[in-house]
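Peer 1: Fold the following and give me the result.
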Amino acid sequence: MTRLLIAGGGPAGAAAACGLARAGARVTVLERSVGPTDKICGDFLSVEAQHYLARLGLDPAALGGQAIGQVRLVRGAHVVQAALPFRGLGLSRRVLDEALLHHAAALGAEVRRGETVPRLSPEIRFLATGKHDLHAAGRVLSSAPEPLVGFKTYFRLAPEQMEALAGAVEVILFADGYAGLQPVEGGRANLCLLVHRDRLARIGGSWAALLDDLRASSPHLHARLAGAAPLLARPLTIARVPYGFLHTPAPSETVFRLGDQACVTPSFSGDGMAIALHSAALAVRCHLAGHPPQHYHQHLRRDVAGPMRRAGTIQLLGRGTIGQALLFQALRLWPGLIRRIATATRIAAPAWLDG
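Peer 2: Below is the predicted model:
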């Protein structure tokens, strides 16, 4: 039996390893990190993401995932709140990724840590290196990535602020960007944000200056972070993310691209974790059925193109001043739109998932 190589041990790669190993395949995961690592994306798990994890045999709530049933949209001193159409969970990638890799190993997969894959080779059957490009991987972008810079860090909030945040994800709008604040395991809060690089340059380019600037412009964020203790020495950062990228397969395609190597959904209202796990489940299903990668990619495009397009529209509105004003006013008048947006930007679990 040929050994299958998976480049990348994040959620998509590790989930694919679990599915393949459980089906009796010989599989090896090549993961660049040597141990538990914080990752910049993916601390929110929708009900679809939880469904895929449960199918693999993992319970994210048992890993410490914090229940999230409300979303708050914040602009200046104003707040709109609505219930999500599902119960989400806040769980860090540090915990989830390790749990998935350990689970894959327990199912029989070989997990090799500290393995950097510099280029795409013929031996690699599944490509799941996240937002890291590989030489000769052939990821073709239809346009240049937007000039946005992402940050992520964790805080220990003051007790009264953590209590106020409990059960909710807060989306905080500001000029040239937005932030997200939510609880995760261990009594921590995850703060992530996306900002235009021009604004970052205007205030000096440092994280400390940016955080001070945002707190000065957002009474809500200022209150949330009052008395908070930062838990990382420096934030995680990322730039030039190709939001909206969706891989177009060639007839000669030889590799199953998973997660961000297949598609990068906009972060404002997208559901990257569910898409990553969906891509893994679909790729495993196609491989075991004898279908080529081209068949898988065509199927994946049909599944994710609509939700990604709608998420891109919402992200565009959420970044600009005029769009933010229109979006916020619409949601103040019709709070139920939040539920509709959350539903419209997510992929539906396929009928075969429980088959």
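Peer 1: make it CA atoms for all contacts and neighbour counts henceforth
Peer 2: Noted.
Peer 1: who's in contact with residue 232?
Peer 2: 153-155 (C-alpha atoms under 8 Å, 6 or more residues apart in numbering).
Peer 1: any idea which helix or strand comes after the longest strand anywhere in the chain?
Peer 2: Counting by DSSP state E, the longest strand found in the chain is strand 78-90. Once the chain leaves strand 78-90, the next helix or strand it forms, by DSSP states H and E, is helix 93-106.
Peer 1: now the other sequence, so there's something to compare against:
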Amino acid sequence: MSGRFIIAGGGLAGAATAAGLAQAGIPVTLIERETGPADKICGEFLSHEAQASLTRLGFDVSALGGHTINQLVLARGKATITTKLPFTGLGLTRRTLDEALLAHAQSSGAIIARGLTITNVSAGDDITVDIAGQTSQTADTLFLATGKHELRGLRRDAVPPQDLVGFKMYFRLTPQNQAALAHKIALILFNDGYAGLQLVEGEQANLCLLTSRTRLQQLGGKWPALLMDLCCDSPYLAHLLAGAEELLLQPLSIYRVPYGYIHRPAASDPPHIFRLGDQAGVIPSFTGDGMAIALHSAALAVDMFTSGSGASAFHRRLSEDISGQINRAGWLYRLASMPNLQGLIFGGMQMFPASLRMAARLTRVPVKSRL
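Peer 2: Okay, here's the model as predicted:
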């Protein structure tokens, strides 16, 4: 196959697409704005499906030292429910995973151009990619994998963003609390959101949380005050973080994420631009499996593109594959964020812990859709 093929973005979706296309003998260039390893605001839980997608690329994720996770803890106030997951996951930082996958794509034959920022894309007979401080590039096909970041010329359809603020911080837990969290992912409910806490490689703990902007404003917009307030809400979280050391100078943060967004193909869509990962669908963190969606979108794009299918057919198929899990994850998030219903749901799950495993299955990429 001849032509000029560009991937915008070097996260999971972009790097996996680059590896897949290169392995299929297609000359592809990936453009990434970061010059080296970088932290991403992400839960960093690799499900069985995500691991399988990486294995199909010939990528040995087990060699990266991720922390195995096989239990789920749901916490509300002082109460907790613990159940086995229907699969074994891995806790692995995006800093480590993304860098290794980019190296794998490069060794597969992809060109990786780093430290370049795409400022605009224009789609006509050719696709013009404007790069800050560089000559514009033209492409026959563009794979858009810029994550949650919008790109001028290719903005996602407007979806009313929820009034949520997301934060991420790494901690070094005390040895006792590290042992208590070992092989578990904890989902901690608050009145206006939730947090996820898990171990990753290097004996670090990743705390990701979503809360309302109103709550943050009431606390003066300060991270220390927010964390203290959340620990007052959750004795379980307070216990695990007691004596912990923060490993970042400042938390990573994100605001106005369009959770629930799903790209629906339209006649006006550029015919040779494939949307991948969060550019195709945005699933609520921790109640869903965004990394598996990113990797599935990459595998599907490679499979359909190399088979001669266009972007419209790809988007229709991907929408069918991921709409159910995004909608179910959004439904779970909304229920978990309603204080009056939260107690009822939690009580029901205490009586029937197997319902937690069912929820985990329902928010994964469907078996019939996996490549």
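Peer 1: quick one: contacts for the most centrally placed residue in the second structure?
Peer 2: In the second structure, the residue lying closest to the centroid (C-alpha atoms, centre = their mean) is residue 290, at 3.7 Å. The contact partners of residue 290 of the second structure, taken as C-alpha under 8 Å, 6+ apart, are 277-278, 282-284.
Peer 1: residue in the first structure matching it?
Peer 2: Using TM-score structural alignment, the equivalent of residue 290 of the second structure in the first structure is residue 272.
Peer 1: right, and residue 127 of the first structure touches residue 7 too?
Peer 2: Yes - in this structure, residue 127 of the first structure is within contact of residue 7 by C-alpha atoms under 8 Å, at 5.1 Å.
Peer 1: where do the strands sit along the stretch 1-150 of the second structure?
Peer 2: 5-8, 28-32, 45-46, 67-76, 79-91, 111-114, 118-123, 127-131, 137-139, 141-144 (DSSP state E, counting those that start in this stretch).
Peer 1: Not counting its own residues, what contacts the longest one?
Peer 2: Residues from elsewhere that reach strand 79-91 of the second structure, judged by C-alpha under 8 Å, 6+ apart: 44-48, 66-75, 198-201, 236, 349-350, 353-354, 356-357, 360-361.
Peer 1: Quick one, which of the residues you listed are buried?
Peer 2: The neighbour-count test (16 or more other C-alpha atoms under 10 Å) applied to those identifies 44-47, 66-75, 198-201, 236, 350, 353, 356-357, 360-361 as buried.
Peer 1: How about the secondary structure of residue 349 of the second structure?
Peer 2: helix (DSSP: H, G, I helix; E, B strand; the rest coil).
Peer 1: gap between the equivalent of it over in the first structure and residue 72 of the first structure?
Peer 2: Counting by TM-score structural alignment, residue 349 of the second structure lines up with residue 331 in the first structure. Look at residue 331 of the first structure and residue 72 of the first structure: by C-alpha to C-alpha, to the nearest Å, they are 10 Å apart.
Peer 1: now do residue 287 of the first structure
Peer 2: 41 Å.
Peer 1: coming back round to it: between residue 127 and residue 7 of the first structure, which contacts overlap?
Peer 2: By C-alpha under 8 Å, 6+ apart, the residues touching both residue 127 of the first structure and residue 7 are residue 13.
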